[in-house]
Structure formats: structure tokens, C-alpha cells
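>>> Generate a structure from the sequence data that follows.
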Amino acid sequence: MPFSHPRVLPFRPAARLEGGEHGSSAAGGSDPVSVGRRVRHHRRRQGLTLADLATKVSLSGSALSLIENGRREARVSVLGEIARALGVEPAELLSGGPPTRRSSLEVRWEHAQRAPGFETLGIPAVRVGAGLPDDALEALVGLYETVVGLQQQRAATPEFARLANAELRALMREADNYFPEIEARAAELVRAVGHTRGPVTREAVHRIARHVGFEIRTVPDVPTSTRTVTDLSNRRVYLPSRGGHDPRAAALQALGHVVLGHRPPRDYAEFLAQRVEINYFAAAVLVPESSVVPELQRARQERDIAVEDLRDAYGVSYETAAHRFCNLATEHLGLRVHFMRTSRDGVIYKAYENDGVRFPMDASGAIEGARVCRSWTARVVFGRPVGEVYHQYTDTGRGTYWCTAVAEPTSAGPFSVSVGVPFDQVRWMRGRDTRERRVSGCPDPGCCTRPPAELARAWDGQVWPSARAHSHLLAVMPPGVFPGVDDTEVLRFVAGHATSADDHVAQ
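The predicted model follows:
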């Protein structure tokens, strides 16, 4: 039967992700910075000091200061007391624009400094106090908005795709990257074909395909713009005989669209959500939850969790093992984790986190295509032999993280796959005794993105590099239903094979 919830990762606007736990807070969605500026405006108009108003409403001066600076969201009851003390209606604090031009500038600058990617612009943080002239504040706001405007203009074409990636990642974080409905569907199929232990074989995958009414065929001429092609009319999944990917995973991903009840994606956001779902489904079949969770729990008890053990025990790639660990780590082991797939030059292709690590990002909050710090495990591992498991501690501005990583060759060049946990959870991991340790100052440009001053002066204006474009990370939904696919080539392929007697069933 088709999956009853075709969009396990429904695409939602970012605004719907920001409610958090503040449903009972004062603003009910109002901006705490703007609310705080209105409180400050009315307090000063009444001639009250911070201490005066704090006494009237039974708050500490520091607590009231946090509210006025927008760093604490006051509850409705507290704002009601503040409004009575100031002789205004609560609605005057909750709604409307900033009360003065100065307040408007302060709100805009405060939002700017809290925006994702602000630190990467190289603009120093500036505290807005009474001594900062209005014209200086206006210049700061104007500078920031001009710089961001230019960035957005340069990113106009890929903007939607990058936002879709960022919002999908937020949904995955919200669910701790664990989706029980997909787990249940995968487990049902594994049981249906009688697989009980050990790696899932190709024959087991063929039995799964037959169970859902499909046949898997291997042919030499699968279009190069695709990994697989599914003929829904004749109930066939075509795999390429040229190899390159695990045929089990490729077949399961193709079947995942059918099992999960997908429809042709309406936009790039839905395309991304479906891709995450089929990858999850394939991994859940190849590394079944029912067998791997007890193994992970025993490894946790023995303080010997290792991603490479999943790779070896289930005959999957290191990347699949890393994904599967991240699916299950929070739900079943209580571990917060992060994951990255990174090219040799440090560009992020995939990433996930729920452990507070700060990925590099641009002003829009997107991380795909951003470059990780040279001190991070994901890049240091490229200095090690290919396939060697490398462990490292990295001290960052948000704390210390332990990571394990492997660099592997691919047709597109070497990539690293890294998995990490915060320092307070490393006691469960194999490799925690490593003495490898580095310090990362990113996103401060002075850490590793800005050249040393002497070197920059010596070569100022003398070098013009030609950048390698990671266009597949930035492309928006092109004409046709499926991004990057040559529709004509695919349809000719399917039509040709629909009546061919030369296809052979994969073994």
C-alpha cells in the first residue's frame, strides 16, 4: 500500500518554525526587540530610570534591561504590569512601529547583529548606547543593509533553493532527524521478505521489490543524468550496469518513491524533502532499526560507539552508516550529534546538527556551498590516508566538539564524511582518547578565510583566480519536473525498454 503521509518532511515557511516554546509569551509572535524599544520609549517619556520602573513592577534592574534590549521575551502578565506602571495600554507596547526614528534604527541594527551570517561580513559588533550619534547609527544600518542587499542580488537565482535547504534542515532538526513512520514502513518490508539478521542482500532487495509489485532490471544504457529510472506503467526499476553506487541502495531509493506514496514534486522544496525521505527509507532497510539499536545500546554501555562498526556489520558505505547513526542517536541513545559531507576544498554538500555546533553560513542562513574552517575535522582528515578513521577535538566559540571522519574517493573527487558530538557526550564514543586537538575561530574571518595581512599586501591586485562553481548546490527548479534530468532522454529510454526482450534481471 502507498505511504499514507506522502510528505513526512512537509515544507513550511520559515516563519512557522520560529514560534518555539514562547506560545505563552507576551508578544505571541511580536518582535521582542521592538517591544523592548517601546517600553524604553515610554519609560523615558515618564522620566523614570531603569531602577524606578523595575521597583514599580517588582523586577530586578537587570531583568528589565534584558526586556528593553530585546534579549528576553516578557510574558503577558509582566507586560501588563509594565503598561500600568507607565500609564499606557498593553497594546501600545505590543503593536505598532517603533515610536521614534532613533528607535527604528536601533531595532534594525539589533536585528542586523542577530541575523545569521552577520559575523561573516566582517562588520564589528557595535553596542548602541546613548553616546552613539543618530547619524552614526544610520550609517551603520545603511552599510549593513547595502552589503546584504548586494549579497542577495548576487544570489537571486539560487535564493529559493538555498532557503529550501535551510528550512528542510530546520525540520529535520525539529524531529531530531528521526521519522518513525518511515522506520515502520521499512521494518514492515524487511519482515515481509523474511530478513532477520546480517546485511540485507541484493536478493532480499529483489524480494522487497516483488513484494510491492516491481521488478528490478540492470541495463547498460540508463540515462547519464539519472541514477535510476522507474517505469510505473510496467512496474520496473532500471539500474545502470556501469556501477558507481551500491545497487541495493539505489534500488531501494527508487522503490522509496513508490512505498512512501510520492507524487511528482511541485517545487524544489518538495524535491528536496522527497530525496531526504527516500535516502532515509533505503538506510532504514539496509540498517534495520530493530537489529542495530540493541547493538548501539550495547556499544553505549561499553563506551565504544563507532560509525565504522555499522559500516562493516551491514555492508554499507561509511556515509550511509553515518546517516543511520544520526537518525537513531538522539531518539535511542540520547546523544546530540552533527554530520557533514565535505569536499577536499572544504565546501559543504550535506549537513545536519542538533547539538549546537555552528556551521558556516551566508547572510540568508544557507550552509550548502559554504566553506568549513581549516581546523575542523572534516578538512584535517584529508591529510590522512584515504579510508583511515580520524578523530579530533575542536575548540570553538560554542564549546568543544569531538568528531570522527573518513575521507573517501568518489567519481567527483575525494569527500569526507564526519560525525561529531559535544564534549560532554564523548565518553560514549570510540576514539575519545585521541590527542588530536585544534582551535577554530570561525566565523571570524581572521581565523582562516582572510589571508595574512603581509601576504595580502604583497599580492594585492596581482592574482585573478577562476573559481570552481558548485552549481548543483545552487540551482533552482529548472524546466521540467525533476531537477537536472533530461526528460527527453529518459522518456526515449523507457519507451525503448518497454518492448525490448533483451533486458536481463539483475542478480
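
>>> all contacts plus neighbour counts: C-alpha atoms, from now on.
OK.

>>> any idea how far Leu153 is from Glu159?
Not Leu; residue 153 is Gln. 9 Å (CA to CA, to the nearest Å).

>>> These two - which one has more neighbours?
Glu159 (17 against 11; other CA atoms under 10 Å).

>>> can you pull the contacts of the more buried one?
Gln152, Leu474, Val476 (CA atoms under 8 Å, 6 or more residues apart in numbering).

>>> Report how many residues lie close to the closest residue to the second one other than its chain neighbours.
Read that as Leu474. Leaving out its chain neighbours, the residue that sits closest to Leu474 by CA to CA, 6 or more residues apart in numbering is Pro158, at 4.9 Å. Neighbour count for Pro158, taken as other CA under 10 Å: 18.

>>> what does Glu188 give?
12.

>>> Doesn't it belong to a helix?
Yes: assessed by DSSP: H, G, I helix; E, B strand; the rest coil, Glu188 belongs to a helix.

>>> OK, contacts around it?
Glu188 touches nothing, counting by CA under 8 Å, 6+ apart.

>>> One more: the one 4 residues further on?
Contacts were defined as CA under 8 Å, 6+ apart; by that measure Ala192 touches Ile208, His211.

>>> if we can go back for a sec, among the contacts of Glu159, which are in helices?
Gln152 (DSSP state H).

>>> ok so, going back, mind checking how far the residue nearest to Leu474 is from Met477?
9 Å.

>>> Equivalent analysis for Phe339, please.
26 Å.

>>> who has more neighbours, these two?
When Phe339 and Met477 are compared for neighbours, Phe339 comes out ahead with 24 against 18, by other CA under 10 Å.

>>> Help me confirm that the more buried one comes into contact with Glu353.
Yes: the pair Phe339 / Glu353 is scored as a contact, 6.3 Å apart, by CA atoms under 8 Å.

>>> shared neighbours, those two?
What both Phe339 and Glu353 touch, as defined by CA under 8 Å, 6+ apart, is an empty set.

>>> Alongside the first, I'd like the structure of this one:
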Amino acid sequence: MDVLLVGRHLRARRRAVGWTLEELGAKVGMAPSQLSMFENGRREPRLSQLDALADALGLAVADLLVPDAPDARTAMELELDRYQRQPLYAELHLPTVPPTRALPQPVLESLVGLHRELRRRAEQAIATPEEARRANTELRLWLRSRDNHLPEFEQAAADLLAVVDHRTGALKHHDVGRMAKHLGFSLIHVNDLPHSTRSVIDLENGRIYLPPASIPGGHGLRALALQAMAHRVLGHTEPRDYAEFLRQRLEINYFAAACLMPQEASVAFLRAAKDRRDLAIEDFRDAFGVTHEAAALRLMNLATVHLGLPVHFLRVRDDGAIQKAYENDGLPLPADVSGSVEGQLVHPAWAARAAFERTNRTTEFYQFTDTPAGTYWCSTQTGTSATEEFSITVGVRFADSKWFRGADTAGRADARVSGAPRSAEEAALVEHWRGKAWPSARLHAHVLAPLPAGTFPGVDDEEVYRFLEVHASR
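The predicted structure follows:
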């Protein structure tokens, strides 16, 4: 519900019938001050109150919920209100201007015009990777709308696991090979995979080519093989655009995770841990022989639907930039004007960044964090890839922390203030050095990269075809 829009519909109808706030209040048994707050969007009416107001004004409740503004002036007021509630404006730390009837029309038009230009320039600044970022944002929001749970892929994974009668524990490499054979494929490990690929499927000869080595624990090769098989199981065709390519990537990752950590066994394990108030990613990870990140993502898939726990997941680089993020617990993720969170810096006080400051990183780091949206409990584990350090975080709202190991932590941080300096000392520091510093920035290669060409984004088609031609005859 857009509270301000509903309020404006109320005001327009009340004035159309010629009633004052006092007259309408007398008919529905509400104080004029309360009605004024409804009309100005400062309080959300309950459904029963909406029903009473609509009845008194000769309307249906649906008439108060239509998405169109009642007049052009109201449309501009709503537009100004929406602009001022977006992160782009919040980053400026400027006061908001209430979009009331007292605001002169020329001033309203000027403010809306400035906001439109501000947004246009922000959108222009992200134009190069815009298609991919927007598609990825839409995919993240779609997944959130489903509580990060995709039952159709859970069932597809269960059906394939039934072929090898796997129910719980670590999925064996041998069983992954049997699953591939059931689908008409053999797994081949080679040293010369094309640089832009993680695996290659030879549809003509029924082969899946994989790298020769794996990360510790064997999770890497099993996951890669299962992801490749997922394309066949899920009926994927060549992606028509970047959005479909990203959607397929999400689906094969989900499918592979559902095979490595079957839903029935995973839920049983997690429910038992919750009953003991001892939920822990490290235990979940070890029970199924996967990576910490895989276990954290899998918990996110299952926690809301099966445990009643809204959660958030973060993968953050050591510089504080988000690489991957999902949430359905209201965590206020930083976002750019397009709604994308990848590349945005999380608050320095968040556990995802604070964990890098620890000397001992062998165990999970627990912390309560106060944010503008409330207090959250987080469990963070740091790791190292070939090129960088990163952290994996799973967190829940304060009220749900009681189910997790580490909920008794004394660690707490305040992340309610961010952005521009707040203290006089910080403001003076910025004023002194503004225009006098010239750092040499570390440029990430993807910043200047256009959208990759080819049938599969980022993959050199000819390199793949040469690879298949060489191996097809062996």
C-alpha cells in the first residue's frame, strides 16, 4: 500500500463531497487529527478504518487503492515524496520537503525537475553494465518474493537423487557419476578447459568436461557436474538475453545445492538444531561435506519456508563491497539508483566487515548490529580465494537470534548512521582535505567491461568449438 497515495485519494473524495475533516470524522467516529495524518501519509489506516471511510464517502475500498493519482498536482506531490525516500536522495543528507498543499506549485515543479535530473544523471553513470545489473536486481527481488525457496527445483533434485538412493550425508563423487550416466552423460576431467568456462557439455557425444582438480572437500567438482546436469534436467535452451542467462545460472546453482544438501534431510537436521537452539552454519556445512558459503545459501533457501525464519545472506569483499546478497528479513541493504546492491559498500560496523578486523578468523564471528530498520544478529566467517579475501554472513532479526549458536554474544555495533560525516571533527577533516588529495584508485576490471558477446555471455564460442573438436576424437 502506498500510504500517501491512499491518503490523497481520501482527501480528493472528501473535498469532492464538500466535507471538512471534522464532518467526515463525525460520520466515522475518528478524530480530525487522525484523518489528517491518513491524508498526509503519516499513518497507515487499518483495513477496517479504510472500509468505514470508503463506505462514508460512497466508495469501495478498491477505489482508494487505485495506483493513479486523482489529479496532476497530486501526482507531482507523490513523485516528490517517492524521490525523497530513495537512497539516492538520502545519501545527500538534505532535509526533506513535505509535499503538502502549502507547497507553491512553482516550487513543487522545480523540486521534481531537480530530482528527475538527479536520477537521470545517476542512471547515466551506470549505463555500461545497466542491463546486467537491472536483470540481476529483478532476479534477486523475484527470489525474495518467494522467500528464496523454489520447490519445483527441490522436487527435480529429489527425483534425480532417487536414482542413486541418496538421502543424507555427503553426496559421493561416484554417485554424481551415476546420476550423469542416468541422464546420458559421462564425466570427463581435462586440463585444457577454455579459460572462460567452468565446464563444457558435449551434447552430440554425451560428455561433460570438468577441470582436473577440486577445492578441499570435493564440493567443487560435484557442484560443477551437478550444475552442468541441471541444464538438461531443467530443460534449458540457449539464453535469449542476459536476464535469461542469469536466471539459468541461479537455477542450476539452486539445483546443485538441492542435490548436495537434500531438502528432507537438511530440514530434519536444521529443525533438530533449532529445537536445541543451536543452529550453526558450520555444523550444517560439515554434515553434508560442502563449503561454508554453500551451507549458508542453502540455509537461506530453507529457513523461511520450513523454519519460519526470515534471513539475510551476504558475501562481501575485504574492502566492504557486496558481491552477493539476498534478504527477506528487512535488512536495509545499500543500493544504487537502479536498486542493484552488488558493488555497494556495507556499513563499516556490520559484521560482514568487522570480521576482517579479528586476529583469530578460524571460528565464526557473532555480532548484534543496530540498523535504521532494527537490530540484527549475524554470524560471519571469513575466507580467502585465489585473488581476494571475503566474508560470508548469515543473519536474522533480533527476535529470531535465540535459535542460533552465538546468540549469547556480547558483541554489538551501531550502524544507524552512515554516509557523510556527522561529527564536527569529521566535517572539519573533510573540509580541510577536499581538493587536496589525489589517490590512485584500484580499478576492477569489470567496471569498463561491456556486456559480453556470444551465445553465452562471457564465453568465447570459437574457443569452445575448438576444444570440443579436439576432444571429440579422443
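
>>> Double-check the residue nearest to Leu474 of the first structure against Ala475; I have them as touching.
Yes: contact criterion CA under 8 Å: Pro158 of the first structure and Ala475 qualify, at 5.5 Å.

>>> so who does Ser65 of the first structure touch?
Contacts of Ser65 of the first structure by CA under 8 Å, 6+ apart are Leu50.

>>> helix/strand/coil for it?
Going by three-state DSSP: Ser65 of the first structure is helix.

>>> what does it align to in the second structure?
Counting by TM-score structural alignment, Ser65 of the first structure corresponds to Ser36 in the second structure.

>>> gap between its match and Ala62 of the second structure?
20 Å.

>>> after superposition, how close is the strand or helix carrying Glu270 of the first structure to the second structure?
Per DSSP states H and E, Glu270 of the first structure falls inside helix 268-286. In the superposition against the second structure, helix 268-286 of the first structure averages 1.1 Å from its aligned positions (mean CA distance after the TM-score superposition for the first structure).

>>> Could you tell me where that helix falls in the second structure?
Against the second structure, helix 268-286 of the first structure falls on residues 242-260 (TM-score structural alignment).

>>> Next, the buried residues of that stretch.
Judged by neighbour count using 16 or more other CA atoms under 10 Å, the buried positions of stretch 242-260 of the second structure are 242-248, 250-260.

>>> can you check stretch 278-294 of the second structure too?
278-285, 287-294.

>>> What's the match for Ala373 of the second structure in the first structure?
Match for Ala373 of the second structure (TM-score structural alignment): Arg398.

>>> tell me the contacts of that match?
Applying CA under 8 Å, 6+ apart, the residues near Arg398 of the first structure are Gly356, Val357, Arg358.

>>> if you go through the stretch 201-350 of the first structure in chain order, where are the strands?
215-219, 229-231, 236-240, 338-343, 348-353 (DSSP state E, counting those that start in this stretch).

>>> and Gly129 of the first structure, which of the ones you listed is closest to it?
strand 348-353 (35.7 Å; CA to CA).

>>> Centre of the chain to the helix or strand following that closest one, how far?
Sequence order places helix 377-380 as the next helix or strand after strand 348-353 of the first structure, per DSSP H and E. Between the centre of helix 377-380 of the first structure and the centre of its chain there are 18 Å (CA atoms, centre = their mean, to the nearest Å).

>>> next one: stretch 131-147 of the second structure
7 Å.

>>> Grab the most central residue of the first structure for me.
Centroid-nearest residue in the first structure, with CA atoms, centre = their mean: Arg169, separated by 3.5 Å.

>>> List the buried residues of stretch 194-208 of the second structure.
So, applying 16+ other CA under 10 Å, buried residues of stretch 194-208 of the second structure: Pro194, Ser199, Val200, Ile201, Asp202, Arg207, Ile208.

>>> now the end-to-end length of that stretch.
13 Å.

>>> Taking the first structure as the reference, give the residue range it aligns to.
Counting by TM-score structural alignment, stretch 194-208 of the second structure corresponds to 223-237 in the first structure.

>>> Which residues does the matching stretch contact?
Applying CA under 8 Å, 6+ apart, the set of residues contacting stretch 223-237 of the first structure is 213-217, 222, 238-240, 250-251, 254-255, 484-486, 489-490, 493-494, 498.

>>> Buried only: go through those residues for me.
Using 16+ other CA under 10 Å, the buried members of the contacts of stretch 223-237 of the first structure are 214-217, 222, 238-240, 250-251, 254-255, 485, 490, 494.

>>> so which of those comes closest to Ala363 of the first structure?
Val485 (30.0 Å).

>>> That closest one corresponds to which position in the second structure?
Match for Val485 of the first structure (TM-score structural alignment): Val459.

>>> For the equivalent of Ala280 of the second structure over in the first structure, list the residues it contacts.
Alignment note (TM-score structural alignment): Ala280 of the second structure maps to Ala306 of the first structure. For Ala306 of the first structure, the contact set (CA under 8 Å, 6+ apart) comprises Met429, Arg430.

>>> circling back to that earlier point, OK, contacts around the closest residue to the residue nearest to the centre of the first structure other than its chain neighbours?
Closest residue in space to Arg169 of the first structure, ignoring its immediate chain neighbours: Tyr352 at 6.6 Å, by CA to CA, 6+ apart. If you count contacts by CA under 8 Å, 6+ apart, Tyr352 of the first structure has them with Arg169, Met172, Arg173, His338, Phe339, Met340.

>>> and in the second structure, which of the residues you listed remain?
Among the contacts of Tyr352 of the first structure, the ones whose aligned partners also touch in the second structure (both residues aligned by TM-score structural alignment, their matches' CA atoms under 8 Å) are Arg169, Arg173, His338, Phe339, Met340.
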